[in-house]
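Student: here you go, sequence then predicted model.
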Amino acid sequence: MAEAGRITIKVRLRDKHSALLNRQAAAVNLVWNYCNEISRKAWSRDRRWLSKFDIAKLTAGSSAELGLHSHTIMRTSHEFAKSRDKAKRAGLRWRSRKSLGWVPFNTGHAQVISAGQIKFKGVIFEAMHWRDELQPGVKIGAGSFNCDARGRWYFNAPIEVGCDEPTARPAVGIDLGLKDLATLSDGGKIEAPRLYRASEAALATSQRARKAPKRIRNIHAKIANRRKDHLHKASAAIAKKYGTIVVGDVSAKRLAQTKMAKSVNDAGWSMLRDMLSYKALRHGGRYIVANERMSTQTCSECGSIPPSRPKGIAGLGIRGWECSDCGTVHDRDVNAARNILRVGLDALAEGAGA
């Protein structure tokens, strides 16, 4: 095995642990809200900005009374301070009973003791589904127990995993899109399943009929699970086949503020990129994000930006075009993927030569 890498894993826990975790999550909310209260008061009264160490001191010693690990209390106070500093506000939103359950822990405080069993704070939690990477002795980083909208609890944490030795495999450029989720530089395409679009009718019916919120949450959860499953399979196939993966830097966040928001969010670009990054590492490959500016309008054969290129909003509907300089006929997305690959490999070569 090559040098170790880090991946984040998520496993669902058995429902019998829900009562305990719900109690701990309520205690975490109490700690968070106390941090919020003292931070607001310190700023309102003395114009004093409490540091994470100040807040940690004020929450110390409450472990036994709250039924929480002392490091969970410390992590909660640190996460509060981090979020508050990022927001640049003395106070944040309060955590209520409606807030999704969250019980954080620090590095080294959760251990895998056997297949399907995780020990934390003297309690052995059993998982419904297991990951092969979770072996006894694996190094588990700072993570958390999290509850979803359906009341299901999960264990989430980064772990160290061994990576495959690098092997000679081809490089690929990837152009992310909406018609096809991903187009590869070798001509391959991964379809966009449009899961949210396919479920819109069921969602609309439930909302019009004022069905129980639980049913609506279940529909959204099924959409998310199916999307994640599709992306896992697609990213795993790419990471196994290609040694160097170059993906365009299209901004999902920026496009999510346009009329394409629903389609962009349904595609799951950010999730796919995250999966490709750690799976490429796991399989001994490289993952590169490349500037995709002008990738659609540049001829990947001769490198020119010809007059016949697709331009502007009107050009979005053009799926194929011919370069007026060299005569090459292009599939719009394959051409973009080839240009993305070239930019990524050029950047890699420049880095190696530096």
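Tutor: That came through fine.

Student: going forward, measure contacts between C-alpha atoms and count neighbours the same way
Tutor: Noted.

Student: what helices and strands are in contact with the host helix or strand of Ala202?
Tutor: Under the criterion of DSSP states H and E, Ala202 resides in helix 195-208. Where contact means 3 or more C-alpha pairs under 8 Å, 6 or more residues apart in numbering; DSSP states H and E, helix 195-208 is packed against helix 213-241, helix 261-267.

Student: okay, now the one to match up with it:
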Amino acid sequence: MKLVYRYRVKSLAGLLNKQARTVNFVWNYCNDRQKDALRFGRRWHTGFDLIKLTTGCSKELGLHSGTVNDVCQQYAKSRSGSRRPCLRYRGRKSLGWVPLKGEEVNERFTTQICSNCGAVADSRPKGIADLGSLFTEHAKEWRCCDCGAVHDRDLNAALNILRRGRATLAVGIADV
């Protein structure tokens, strides 16, 4: 089962707005290639064709290559579902969506690290044996030995993953 999470993320010093404008640039490039295909009587580009055309542009644009590929795939999918031969151009203010892909957040030990102080506590749950034979509310709680905070295992992991994701996002986005 593949889980998809959708978040509304606050822009970090305008970086997401810049990234959204760059995504719009890629979308408009795909639209231009479709117009060229119509003008010269060629077949429509598939998502794979558009990906081949945009190969190597990710570093120059400041986007991850997975993001560029997703924009190309989404353009081809949207175009095939539309009755119009070409889609509308996305302007500067059109900040519809930005696929945030790239380096994934490492989820290792996120349930075992204290989200309050960052210490790997001795009283953390260690594997299935420490969760108890029955899944009760108390089996999912543990206390940090360093700061004394009581953690729910799932909530603690979510906070740690969020912190790692924000750190990855802040470091991974280049100025455009």
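Tutor: Everything's here; your move. Because the structure is predicted, anything quoted here is derived from the model rather than measured.

Student: before we move on, back to that, what does the helix holding Ala202 of structure 1 correspond to over in structure 2?
Tutor: Alignment of helix 195-208 of structure 1 against structure 2: no match, by TM-score structural alignment.

Student: what's in contact with that helix?
Tutor: The contact list for helix 195-208 of structure 1 (C-alpha atoms under 8 Å, 6 or more residues apart in numbering) reads 215-216, 219, 223, 226-227, 266.

Student: and the buried ones among those, selectable in PyMOL?
Tutor: Selection of the buried residues among the contacts of helix 195-208 of structure 1 in PyMOL, burial being defined by 16 or more other C-alpha atoms under 10 Å:
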select buried, resi 216+219+223+227+266
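
Student: can I get the contacts of helix 195-208 of structure 1 in CSV with distance to Cys163 of structure 1?
Tutor: Formatted as CSV, these follow (distance: C-alpha to C-alpha, whole Å):
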residue, distance to Cys163 of structure 1
Arg215, 41
Ile216, 40
Ile219, 36
Ile223, 31
Arg226, 27
Arg227, 26
Asp266, 31
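
Student: now, among the contacts of helix 195-208 of structure 1, which is nearest to Val11 of structure 1?
Tutor: Val11 of structure 1 lies nearest to Arg226 out of the contacts of helix 195-208 of structure 1, by C-alpha to C-alpha, at 16.0 Å.

Student: how far away is the spatially most central residue of structure 2 from Leu63 of structure 2?
Tutor: Taking C-alpha atoms, centre = their mean as the criterion, Leu100 is the residue nearest the geometric centre of structure 2, at 2.8 Å. Using C-alpha to C-alpha, to the nearest Å, we find Leu100 of structure 2 at a distance of 9 Å from Leu63 of structure 2.

Student: and the helices in structure 1, which stretches?
Tutor: For structure 1, helices defined by DSSP state H occupy the ranges 18-46, 52-59, 63-66, 70-87, 195-208, 213-241, 252-255, 261-267, 269-282, 332-353.

Student: of all these, which lies closest to Ala2 of structure 1?
Tutor: In terms of C-alpha to C-alpha, the element of the helices of structure 1 nearest to Ala2 of structure 1 is helix 269-282, at 9.1 Å.

Student: which elements pack onto the closest one?
Tutor: strand 2-12, strand 153-163, helix 213-241, strand 244-248, strand 286-290.

Student: in TSV: these, plus distance to Val172 of structure 1.
Tutor: Below are those laid out as TSV (distance: least, C-alpha to C-alpha, whole Å):
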stretch	distance to Val172 of structure 1
strand 2-12	22
strand 153-163	20
helix 213-241	9
strand 244-248	5
strand 286-290	10
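
Student: which of those sits most buried?
Tutor: Comparing those by mean neighbour count (mean count of other C-alpha atoms under 10 Å), strand 244-248 ranks first with a mean of 25.

Student: matching residues in structure 2 for it?
Tutor: The aligned range for strand 244-248 of structure 1 in structure 2 is empty, by TM-score structural alignment.

Student: quick one on the thing from earlier: Ala60 of structure 1 is nearest to which of the helices and strands packed on helix 269-282 of structure 1?
Tutor: Ala60 of structure 1 lies closest to strand 153-163 among those, at 24.3 Å (C-alpha to C-alpha).

Student: thinking again about what came up before, between helix 213-241 and the helix holding Ala202 of structure 1, find me the angle.
Tutor: Computed with axes from the mean of the first three to the mean of the last three C-alpha atoms, to 10 degrees, the direction of helix 195-208 of structure 1 lies at 180 degrees from that of helix 213-241.
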